[in-house]
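>>> The sequence and its predicted three-dimensional model are supplied below.
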Amino acid sequence: MPLRWPFLERGSKVFVGCLSEEHMSRHINAETVVPKEAWTSDVPWIDKDDCDIDAYVGSLSERPDFDLAEKLRRWRDDGVVVFEQAVASDLIDRYLEDIDTLVRDYDTYEVPIEIRGQQMSSRDIDGFPANLTGMKLNHMHCFSLAAARLSLTSVVTEFLEHVFRMPPSVCQSLTFWRGSEQPIHIDYPYVRQQKKLSFLAASWVPLEDIHPNAGPLAYYPGGHKLDQSGFFDWGEGSIIYDEHSSRTPGDFAQYLRARMAEQEIAPRQFCPKRGDVLLWHGNLPHEGTAVRNAELTRKSYVTHYTAESELPDWMRNYDKQGHPRGVFENGGYSYRFRWFDACLSG
């Protein structure tokens, strides 16, 4: 049976119903205390003190078209890498068409969204909240074939395969319509489904040219290093945020602002052109800056990745013949969630 994509395959069955927060929340790490050793006990080779980038690159029988050694050094030193004009314009167009479909028929689909920190379904709202800041579409790589392919942009998957020394696999995606104005934060306390906490990276693809007054993304170069960021104690020594935490994301932001100030690390704004892509380390502090012109959009697409070997089994999806279900190209993996297929067959 061919894989159905409700947006891209215009004649396919409409996807309705059965989305539940339980599908996702029941799998998230339920330990009340996750100590810092969960990060430090096993990290990618490039995060180790004895990593030798030149030796690694020299050992490769094939090298990518870009300067791999230079990009790996930027990753090690700054925690960020930029590839200019790496994303095909027609692929962005196709994804924006899928977003237009959702905006027009938001009550037909049941896409998980977040508005100002509140989780809900697109069918629960009175209208698509395009004018609100802090709105996210979650997991669009399950609903849109174009989104899944954006996540698997070739230079991204190729570079991350060298970071992880393992093919990358998508574990989450987020779509922003406007500047999020999200305070300074680090991803791993929130994105923690991967087996090894430190095997985490993200990509940020602008779906349009980003104006400085639209609330662009900002990041803190070098802040990903543990001696710069330290570990925030969410309660009882736990380094992740969950229902047991005694401290809040606001406390975390205050802690990170103080740490970056102490280390004299200033934020750097990212105002890319459509089709550029930014990759960042799972421990890199970053934020959404203030929106200075409310008329401006800041359409962008974020993907979080782990190494394929570190993707938990519950996030994998296979048909009855054992074939993986999702998109698998350019050496990367984007499984479609099992609950999505259950909804389609319901």
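Here it is on my side, so go on.
>>> drop to CA atoms for contacts and neighbour counts, all remaining ones
Fine.
>>> contacting residues for residue 165?
The neighbours of residue 165, taking Cα atoms under 8 Å, 6 or more residues apart in numbering as the test, are residue 44.
>>> Now do the strand or helix carrying residue 93: which elements does it pack against?
Residue 93 is part of helix 89-104, with elements assigned from DSSP states H and E. Helices and strands in packing contact with helix 89-104 are listed as helix 145-151; criterion 3 or more Cα pairs under 8 Å, 6 or more residues apart in numbering; DSSP states H and E.
>>> and the helix it packs on, what does it pack onto?
Taking 3+ Cα pairs under 8 Å, 6+ apart as the contact definition, the neighbouring helices and strands of helix 145-151 are helix 89-104, strand 326-329.
>>> Among the ones you listed, which comes closest to residue 141?
Comparison of the helices and strands packed on helix 145-151 against residue 141 by Cα to Cα identifies strand 326-329 as nearest, at 9.1 Å.
>>> Okay, one more to line up with it:
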Amino acid sequence: MNPFAQIVSSIKRRISSSSQSPMGMPPEPEHLETGVARNWDINPKDFPWFDQPNALELLEKRRSAEHLSDEDYNLLRKWATDGYCVVSGIVPDELLDTMMLEIDQLWIADRVCEGLDFHDLKVGPNDAPIKLTHAEVLALETTERFAARDKSNWRIHSFQEYSPSAKAIFYDAELIRLTSLIFGYPSIPEATINFMYGSAQNAHQDMSVFHVFPPNYIIGCWIACEDISPDSGPLMFYPESHREPLFSEFKDYPQTNLRTASPELTQAYTSYVEELTRKYERHLFHAKKGDIFLWHGQLLHGGSEIKNPKLTRKSYVIHYFPPEMNVGPHMKGPFNW
């Protein structure tokens, strides 16, 4: 058994062996064939414990039944109340530095990472951002390649498949323990992104980007790979906004979300979120290197305005799900990405 499987197995045994546990386990996920459409019946009773009306009562019972430490209890209370929590001291600086060095080396590599893409690269001075494969990036003339690197707000996905250091962070035992603790169910890391600069992304909810069933079984994890300057476009978020329901126009969620929505529905969602942000106070995450921001799938978040585009905002994002609750492979296209 590999180390990751051992971690998940240990957590699952701990949860299932607690006969006093106040939480009902989530419904067993159905084993579906990839690409096969089905009807999805959303029942709020199947939502995670922290989204139940009596979440804080359930937490008190968990504290007793699972002998939670004060630190874990406070983290879970913060999560249930505000929709996020911040931890630090988990990922060593040396590991973050090595990962960033491995990303830098992609631009001068003598071997192609097959399947690795660079998103939103601007090659020509007036060109729109495009996606290029690693092979296409290395084929650019050297000065053109470095110019594209330095002037583009680019990102890469799934770097853990190519980088030993990114993989070590991806499978970090404490991050898996914490996200499993929040779910009350074993978690699996998936869907990573490495950012070099601030995203300047509009506020959104991850539930509207991913296909998750039952709803809200997703945790976002944003790791600062350097001290974040306030002028670089820090992560923005809206505490307590996780209590908002799913966008009502995604009528057959998880089939319909931003990945499958029409342009008209996408615009309706954008307007809806803009209105929601007026209900909550915006916060900025002024992170130090190694700080980790964990957030609920319904928490409004995005990238704040970039005041100095020359400043980097190096970060590594991981998303966690219980097994088989990321149901994206079972959705029917066409897809927007």
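The structure has been received and is ready for your questions. A quick note: this is a predicted structure, and the numbers were derived from the prediction, not measured.
>>> In structure 2, what range does the helix holding residue 93 of structure 1 match?
Under TM-score structural alignment, the match for helix 89-104 of structure 1 in structure 2 covers residues 93-108.
>>> and the matching stretch, how far out from the chain's middle?
Centroid separation for stretch 93-108 of structure 2 versus its chain: 21 Å, with Cα atoms, centre = their mean, to the nearest Å.
>>> That one: which residues count as buried?
95-96, 99-100, 102-103, 106 (16 or more other Cα atoms under 10 Å).
>>> Now do the contacts for the closest residue to residue 96 of structure 1 other than its chain neighbours.
Nearest residue to residue 96 of structure 1, sequence neighbours excluded (Cα to Cα, 6 or more residues apart in numbering): residue 207, at 7.8 Å. By Cα under 8 Å, 6+ apart, the residues touching residue 207 of structure 1 are 92, 96, 274-275, 298-301.
>>> What of residue 122 of structure 1?
So residue 122 of structure 1 contacts 106-107, 109-113, 128 (Cα under 8 Å, 6+ apart).
>>> can you rerun that using 7 Å?
The contact partners of residue 122 of structure 1, by Cα atoms under 7 Å, 6 or more residues apart in numbering, come to 106-107, 109-113.
>>> The aligned partner of residue 46 of structure 1 in structure 2 and residue 77 of structure 2, how far apart?
For residue 46 of structure 1, the aligned position in structure 2 is residue 50, judged by TM-score structural alignment. Shown here: residue 50 of structure 2 relative to residue 77 of structure 2, a distance of 9 Å by Cα to Cα, to the nearest Å.
>>> what about those two, which has more around it?
Set side by side, residue 50 of structure 2 and residue 77 show unequal neighbour counts under other Cα atoms under 10 Å, the larger going to residue 50 at 23 against 20.
>>> looking at this, the more buried one is in a helix?
Yes - looking at residue 50 of structure 2 with DSSP: H, G, I helix; E, B strand; the rest coil, it is inside a helix.
>>> count of residues packed around the closest residue to it other than its chain neighbours?
On the basis of Cα to Cα, 6+ apart, the spatially nearest residue to residue 50 of structure 2 that is not a chain neighbour turns out to be residue 80, at 5.1 Å. When neighbours are counted by other Cα under 10 Å, residue 80 of structure 2 registers 23.
>>> Give me the aligned partner of residue 80 of structure 2 over in structure 1.
When the structures are aligned by TM-score structural alignment, the residue of structure 1 matched to residue 80 of structure 2 is residue 76.
>>> Helix or strand: which one has that match?
Element membership for residue 76 of structure 1, per DSSP H and E: helix 68-78.
>>> Now do the same contact list for the equivalent of residue 298 of structure 2 over in structure 1.
When structure 1 is aligned by TM-score structural alignment, residue 298 of structure 2 is paired with residue 283. Residue 283 of structure 1 makes contacts with 186-188, 224, as judged by Cα under 7 Å, 6+ apart.
>>> Relative to residue 216 of structure 1, which of the residues you listed is nearest.
Using Cα to Cα, residue 186 is the member of the contacts of residue 283 of structure 1 that sits closest to residue 216 of structure 1, with 16.7 Å.
>>> What is the equivalent residue in structure 2 for that closest one?
Structural alignment (TM-score structural alignment) places residue 186 of structure 1 against residue 205 in structure 2.
>>> Give me the distance between its match and residue 14 of structure 2.
Residue 205 of structure 2 is 31 Å from residue 14 of structure 2, by Cα to Cα.
>>> okay, these two: which has more neighbours?
Neighbours per residue (other Cα under 10 Å) separate residue 205 of structure 2 from residue 14, with residue 205 holding more: 21 against 13.
>>> shouldn't residue 205 of structure 1 be in contact with residue 277?
Yes - Residue 205 of structure 1 is within contact range of residue 277, at 4.8 Å (criterion: Cα atoms under 7 Å).
>>> any idea which helix or strand carries residue 191 of structure 2?
Secondary structure assignment for residue 191 of structure 2, by DSSP H and E: strand 188-195.
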